[in-house]
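A.B. asks: return a 3D structure for these sequence lines:
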Amino acid sequence: MRIGLLGTGPWARAAYAPALAGHPGLDFAGVWGRRPEAAGALAREYGVRAYDDVDALLAEVDAVAVALPPAVQAALAVRAAQAGRHLLLDKPLAVEAAEARAVAEAAERAGVASVVFFTTRFQKEPDAWIGEQAATAGWFTARAQWLGSVFTSDSPFADSPWRREKGALWDVGPHALSVLLPVLGDVRQVLAAAHGPSDTVHLVLDHATGASSTLTLSLTAPPAAAGADVELRGESGVSLLPRSTEGAVPALTRAADALLTSARTGRPHPCDAAFGVRVTEILETAESHLAGAASVSA
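C.D. replies: Below you'll find the predicted structure:
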């Protein structure tokens, strides 16, 4: 499968480019970016072509991997799907539900495969744990804490305009939901949403299985307090999300495996664009709750 990379930022350089270049089932064909000089530099590093025109890249590949801000990603993903290209996308799929639905609908109409890279879902130990817990009945409640220090450290993502604007809800919220939804079922209702320090938010969710979950999300945690934890409690006791022993590149390699399999078989992956839509819808609802809470307190 010939695949092109859209994006040249820190995430494209740290995860996407090495994963695409090192995958035995992919032919890493080229790079397009909003900054031509950055696309040229990244393309030279991997010995591939830099494209000035995204449509020229789309004309010469079978699939695209997108490492761009969500609002930019959504529009380009629709364009790529309409060109008949399979989609390896990043989370969140979009920051508006209508834009996310447009991606999923374009992929369905074109009959192309899609996979959204929710990192935890493609790491070995967490993925196995999620499958085991999803097969276990009787979960009563869950607690998820996804605490990043992007804005309190020297993170390469600290200058990201969309993260500055949308905060933890949209950056790490998708990770938490990607773990909770397959275990506890879809979210029937956002019961509560409240602001914490800086960009920190707290959510209470009601799930289709009857379980409830609480989420604490932040990109402004002190570095010493950063980390991700998920705890489930139910009839079988207590279960904790295991730490992963591997980084983003092996996980993204598995996401590419999933895209290849879905493209070959025609069977959708659990983390396809439709799942990305549902995550976006839940986050959009939570955002509206937070806006309402802010207006009341004002």
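A.B. asks: could you use CA atoms for every contact and neighbour count after this?
C.D. replies: Will do.
A.B. asks: what segments of the stretch 51-200 of the chain are helices?
C.D. replies: Assigned helices in the stretch 51-200 of the chain, in chain order: 54-58, 70-82, 97-110, 124-134, 161-171, 173-184 (criterion: DSSP state H, counting those that start in this stretch).
A.B. asks: out of those, nearest to residue 150?
C.D. replies: helix 161-171 (9.2 Å; C-alpha to C-alpha).
A.B. asks: same list (the helices of the stretch 51-200 of the chain) but as a markdown table, adding mean neighbour count and distance to residue 260.
C.D. replies: Formatted as a markdown table, the helices of the stretch 51-200 of the chain follow (neighbours: other C-alpha atoms under 10 Å; distance: least, C-alpha to C-alpha, whole Å):
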| stretch | mean neighbour count | distance to residue 260 |
| --- | --- | --- |
| helix 54-58 | 18 | 17 |
| helix 70-82 | 22 | 15 |
| helix 97-110 | 20 | 15 |
| helix 124-134 | 17 | 18 |
| helix 161-171 | 18 | 26 |
| helix 173-184 | 22 | 21 |
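A.B. asks: out of these, the one nearest residue 247 is which?
C.D. replies: helix 124-134 (10.4 Å).
A.B. asks: adding distance to residue 221, write the helices of the stretch 51-200 of the chain out as TSV.
C.D. replies: As requested, the helices of the stretch 51-200 of the chain are exported to TSV (distance: least, C-alpha to C-alpha, whole Å):
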stretch	distance to residue 221
helix 54-58	37
helix 70-82	23
helix 97-110	28
helix 124-134	23
helix 161-171	10
helix 173-184	15
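A.B. asks: another sequence for comparison is provided below:
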Amino acid sequence: MTESSTRPRIGLLGTGPWAAGTHAPALAAHPRAGFAGVWGRRPEAAAALAAAHGTTAYDDVDALFAACDAVAIALPPDVQAPLAVRAAAAGCHLLLDKPLATTVAGAREVVAAVEKAGVSSVVFCTLRFATGTTPWIDEQAATGGWFTAHARWLGALYSPGADSPYAASPWRGEKGALWDVGPHALSVLLPVLGDVTSTTATRGPGDTVHLVLRHTSQASSTLTLSLSAPVGAVGATVELRGTAGVAELPEWGDGVSSFAAAVDALLDSARDGEPHPCDAAFGLRLTEILAEAESRLRD
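C.D. replies: Reported below is the predicted structural model:
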């Protein structure tokens, strides 16, 4: 995919609240890409979303692949993975959502398809692309000397009084906070502390899980993840402590601008041929860590 007078064409797979509120607005306004069309499992929703942004609705997903240089996917992870394999085989670069899949086998199939087709991939872990947090993560990784970290990601999707469109998501209801917000926390911790070498996990109230991780840097981290916290207790933070003192994750801004930065990252990777640090292979590693934690919870 080269950038010239004709902007790269990016299609969107998905019509849910995340696609409608984040992906579609960012694609429609992006100065370096053309919003080529929308496909969804509900054709009427795809037609409505496409009309709202002046693009084309597709009933046939393979026809959308044929009309695109790249696709952005906003679908449940285990719907996303096989469609990503098909898109890569059609020559489309991939802008994927987290988690890549909820099985290691599914994630490996995406990575294999990307490698076979020679396409670029980016997994949209929001904090790796947000204006406030991207430079902070790089700075902490360069600083080093971290002794321990604590990540706390508390949402209230399933709490009394909460009103979120994401609460109706079947896959979130089944897989819980570990798979939904766990990737966010891990996407910050791994580039700073290194890969995970050991995992301990236990359950809390509702879908709450607590993880204790050891990293290749020899630092340890703890994660508290929940989608069923009381409304007054919600919030997200990552705190690092080490030889440089204490560092806390700053505010990161909005999803639309973060997704636009992820689009830039994919376009740059496709143009230069250089893998992005947050690519499908990184998404596979997140899936492996989450699957290991899930296994520990079952044990």
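A.B. asks: and residue 281 of structure 1, which of the helices of the stretch 51-200 of structure 1 is closest to it?
C.D. replies: Of all the helices of the stretch 51-200 of structure 1, helix 97-110 sits nearest to residue 281 of structure 1, with 5.2 Å by C-alpha to C-alpha.
A.B. asks: that closest one maps to which residues in structure 2?
C.D. replies: The aligned range for helix 97-110 of structure 1 in structure 2 is 104-117, by TM-score structural alignment.
A.B. asks: how big is the offset of that stretch relative to structure 1?
C.D. replies: With mean C-alpha distance after the TM-score superposition for structure 1, stretch 104-117 of structure 2 departs from structure 1 by a mean of 0.8 Å once superposed.
A.B. asks: ok, now which ones touch residue 281 of structure 2?
C.D. replies: If you count contacts by C-alpha atoms under 8 Å, 6 or more residues apart in numbering, residue 281 of structure 2 has them with residue 111.
A.B. asks: residue in structure 1 paired with it?
C.D. replies: So residue 281 of structure 2 corresponds to residue 274, using TM-score structural alignment.
A.B. asks: name the element its match belongs to?
C.D. replies: For residue 274 of structure 1, the element it lies in under DSSP states H and E is helix 273-297.
A.B. asks: now do residue 264 of structure 2
C.D. replies: helix 255-272.
A.B. asks: how big is the angle separating that helix from helix 134-143?
C.D. replies: Calculated by axes from the mean of the first three to the mean of the last three C-alpha atoms, to 10 degrees, helix 255-272 of structure 2 forms an angle of 60 degrees with helix 134-143.
A.B. asks: quick one: helix 255-272 of structure 2 aligns where in structure 1?
C.D. replies: Counting by TM-score structural alignment, helix 255-272 of structure 2 corresponds to residues 248-265.
A.B. asks: distance between the matching stretch and the chain's centre?
C.D. replies: On the basis of C-alpha atoms, centre = their mean, to the nearest Å, stretch 248-265 of structure 1 sits 14 Å off its chain's mean C-alpha point.
A.B. asks: over to stretch 23-31 of structure 1?
C.D. replies: The answer for stretch 23-31 of structure 1 is 21 Å, by C-alpha atoms, centre = their mean.
A.B. asks: likewise for stretch 148-157 of structure 1?
C.D. replies: The mean C-alpha position of stretch 148-157 of structure 1 is separated from the chain mean by 18 Å, C-alpha atoms, centre = their mean.
A.B. asks: same check, this time on stretch 66-84 of structure 2
C.D. replies: 13 Å.
A.B. asks: contacting residues around it?
C.D. replies: Identification of contacts with stretch 66-84 of structure 2 by C-alpha under 8 Å, 6+ apart yields 1, 8-16, 18-19, 23, 36, 65, 87, 90-103, 106-107, 109-110, 171.
A.B. asks: what lines up with residue 78 of structure 2 in structure 1?
C.D. replies: So, by TM-score structural alignment, residue 78 of structure 2 is matched to residue 71.
A.B. asks: separation between its match and residue 282 of structure 1?
C.D. replies: 17 Å (C-alpha to C-alpha, to the nearest Å).
A.B. asks: could you do residue 19 of structure 1 as well?
C.D. replies: From residue 19 of structure 1 over to residue 282 of structure 1 (counting by C-alpha to C-alpha), the distance is 30 Å.
A.B. asks: more neighbours: which of those two?
C.D. replies: Remark: of residue 19 of structure 1 and residue 282, residue 19 carries more neighbours, 23 against 20, as counted by other C-alpha atoms under 10 Å.
A.B. asks: wait, that one sits on residue 250?
C.D. replies: Yes: with contacts counted by C-alpha atoms under 8 Å, residue 19 of structure 1 reaches residue 250, the gap being 7.2 Å.
A.B. asks: before we move on, which element is residue 202 of structure 1 in?
C.D. replies: strand 201-207.
A.B. asks: mean per-residue distance, that strand to structure 2?
C.D. replies: Relative to structure 2, strand 201-207 of structure 1 is 0.3 Å off (mean C-alpha distance after the TM-score superposition for structure 1).
A.B. asks: structure 2: matching residues for that strand?
C.D. replies: Aligned by TM-score structural alignment, strand 201-207 of structure 1 falls on residues 209-215 of structure 2.
A.B. asks: so what touches that stretch?
C.D. replies: Counting by C-alpha under 8 Å, 6+ apart, 177-178, 190, 193-204, 220-226, 293 sit against stretch 209-215 of structure 2.
A.B. asks: same thing with stretch 280-289 of structure 1?
C.D. replies: Counting by C-alpha under 8 Å, 6+ apart, 92-97, 100, 169-170, 173-174, 187, 190, 192-193, 203 sit against stretch 280-289 of structure 1.
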